[in-house]
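> Model the structure of this input:
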Amino acid sequence: MRIGILVFDDVEVLDACGPFEVFSVANRLAGKAGRPAPFEVLLIADGPPGLVRARGGLPLQVGLGIAEAPALDLLLVPGGVTDAVEADPEVVGWVTERARDTPYVASVCTGAFVLARAGVITDQRVTTHWDDLAALRSRWPSLEVVEDVRWVHASSAVRSGGQVYTSAGISAGIDLALHLVEVLVDRDTALGTARLMDYAWAE
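I've put the predicted structure just below:
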């Protein structure tokens, strides 16, 4: 299964790299058991391939841009400072288009703002970082924005049968990614991944 994680300048490091680690460790776990890796994990730049500077200045060298991105089974949009992404019609249009063809779409933290801007979520039950709940409610009052949850599952607004997941802030993306491992592979793999990561999974 091919997973694409959209990255951009000022993306929150753990929003992107936490789920990346989960899917990567799930692959390692499969290898230890003599099974094929279940995931191909791609970082996809919001423009052409090149250097992306994550929040805090962490450099990420990304070899794939949105124009070259292949078909995906899961598109994950992390958060961070998303103003420029939300204001870029090319990126927003790409997210909208990909959500029509991708079975699973997910956001971490303020990545929910990008999904809302792209019309992927319109009136569903969603969540985001606790510090951004009020802003999400204010900007998209038709959304049912919930708090005190690690992640929320809903149906896609742009694809019949498409599944959308939104998570709370930063570390909650790890909990969501582990749940997605359970959905896409099985529960034993998700539990084994959390154990190999030495992570207390908040299911």
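
> C-alpha only now, for contacts and for neighbours.
Noted.

> so is the residue nearest to the spatial centre of the chain in a helix, a strand, or just coil?
Geometric centre of the chain, nearest residue: residue 76, 2.6 Å, by Cα atoms, centre = their mean. Here residue 76 is recorded as strand under DSSP: H, G, I helix; E, B strand; the rest coil.

> Could you measure from it over to residue 95?
10 Å (Cα to Cα, to the nearest Å).

> and if you look at residue 118?
Distance of residue 118 to residue 95, given as Cα to Cα: 6 Å.

> ok, now residue 186?
Applying Cα to Cα to residue 186 and residue 95 gives a distance of 27 Å.

> now swap in residue 81 and tell me
Counting by Cα to Cα - residue 81 and residue 95 are separated by 17 Å.

> now residue 143
18 Å.

> The two: who's more crowded?
Between residue 143 and residue 95, counted using other Cα atoms under 10 Å, the more crowded position is residue 95 (25 against 18).

> can you pull the contacts of that one?
115, 118 (Cα atoms under 8 Å, 6 or more residues apart in numbering).

> Could you pull out the buried residues of the helix or strand where it lies?
For residue 95, the element it lies in under DSSP states H and E is helix 89-101. Applying a neighbour-count criterion of 16 or more other Cα atoms under 10 Å, the buried positions in helix 89-101 are 91, 92, 95, 96, 98, 99, 100, 101.

> Here is the second sequence; please produce its structure so I can put it next to the first one:
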Amino acid sequence: MTSPAAPARRVGLVLFDDVEVLDACGPFEVFSVANRVAVRDGRPAPFEVVLIATGDGPGARARGGLRLGADHRLADAPACDVVLVPGGVVDAAAADRELLTWLARARGHAEVVASVCTGAFVLAAAGLLDEREVTTHWEDVADLRARWPHLRVVEGVRYVDHGDVATSAGISAALDLALHLVARLAGRDLAVATARQMDYAWRDEPVAGGPVGGRAAGEPQPVA
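Now for the predicted structure:
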């Protein structure tokens, strides 16, 4: 008797005005391509991706002016297995009490809450980061350390994944983190096939502070 397929994990991508385009759209592309590749190979789609907007509008205006639509606002957003907060100009997002409360609540049921780039400032403001290693865009490392001295902010890594919380370096590192999460949640074979489909030289790099799916430090290897 064939076992029923596992339900798709719901991935919630948070949108806000002045979000960095690749921070948000890069992971969207990774998870959606992973679905296409899985279905092409006769597997069920492992992810359901939903875009969740802060504020009262139907979406967000990203840096550079790109308008992004959303599936939900925070008030009606469904529970998510994976929550990802992109970066960009995050001053307003990091002061948005509704968003911070929503993230704190999401932490209770999500498998992982993650940030890209300066999204780490939003997770810190929500009280989701602790003394374990975190990372952010190289240009913002000093500011993150100054604002939250208790954080162990590391440099020179693409992402840090502790299982329940993950952070990534800047902008294009969103792709590396998202592919890592595909590997972790749906299998490395699918992550490798997704990177190939995207024609992206993914480096499945080690993870600082207790790797989840990483190799030994100093052994990053491009995926052919």
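
> Quick one: map the residue nearest to the centre of the first structure onto the second structure.
Taking TM-score structural alignment, the alignment pairs residue 76 of the first structure with residue 84 from the second structure.

> Verify the stated contact: its match with residue 115.
Yes - proximity of residue 84 of the second structure to residue 115 meets the contact threshold set by Cα atoms under 8 Å, at 5.4 Å.

> can you give me the helices in the first structure?
Assigned by DSSP state H, the helices in the first structure fall at 13-32, 83-86, 89-101, 111-117, 133-139, 172-184, 187-196.

> and among these, the most buried is which?
Highest mean neighbour count of the helices of the first structure: helix 111-117, a mean of 25 (counted as mean count of other Cα atoms under 10 Å).

> what about the counterpart of residue 73 of the second structure in the first structure, distance to residue 94 of the first structure?
Under the alignment (TM-score structural alignment), residue 73 of the second structure pairs with residue 65 of the first structure. Residue 65 of the first structure is 11 Å from residue 94 of the first structure, where distance means Cα to Cα.

> overlap in contacts of these two?
Common neighbours of residue 65 of the first structure and residue 94 (Cα under 8 Å, 6+ apart) do not exist.

> My read is that the residue nearest to the centre of the first structure contacts residue 105, right?
Yes - when contacts are counted by Cα under 8 Å, residue 76 of the first structure is listed as touching residue 105 (5.9 Å).

> if we can go back for a sec, let's have the helices of the first structure in TSV, adding distance to residue 153 of the first structure.
Shown next, in TSV, are the helices of the first structure (distance: least, Cα to Cα, whole Å):
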stretch	distance to residue 153 of the first structure
helix 13-32	17
helix 83-86	22
helix 89-101	15
helix 111-117	12
helix 133-139	17
helix 172-184	10
helix 187-196	17
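
> of those helices, which approaches residue 69 of the first structure most closely?
helix 89-101 (9.9 Å; Cα to Cα).

> just checking, residue 163 of the first structure touches residue 101?
No - applying Cα under 8 Å, one finds residue 163 of the first structure not in contact with residue 101, separated by 11.2 Å.

> so what's in contact with those two at the same time?
Contacts common to residue 163 of the first structure and residue 101, judged by Cα under 8 Å, 6+ apart, are absent.

> how much space between residue 103 of the first structure and residue 86 of the first structure?
Counting by Cα to Cα - residue 103 of the first structure and residue 86 of the first structure are separated by 22 Å.

> which residues touch residue 181 of the first structure?
Per Cα under 8 Å, 6+ apart, neighbours of residue 181 of the first structure: 23, 26, 187, 189, 190.

> now, among those residues, which is nearest to residue 169 of the first structure?
For the contacts of residue 181 of the first structure, the nearest to residue 169 of the first structure is residue 23 (18.5 Å; Cα to Cα).

> what does that closest one align to in the second structure?
By TM-score structural alignment, residue 23 of the first structure lines up with residue 31.

> What's the separation between that match and residue 185 of the second structure?
Residue 31 of the second structure is 11 Å from residue 185 of the second structure, by Cα to Cα.

> Also residue 92 of the second structure?
Distance from residue 92 of the second structure to residue 185 of the second structure, by Cα to Cα: 31 Å.

> do residue 192 of the second structure as well
13 Å.

> before we move on, what about residue 109 of the second structure?
To residue 185 of the second structure, residue 109 of the second structure is 16 Å away according to Cα to Cα.

> same thing with residue 201 of the second structure?
From residue 201 of the second structure to residue 185 of the second structure the distance is 20 Å (Cα to Cα).
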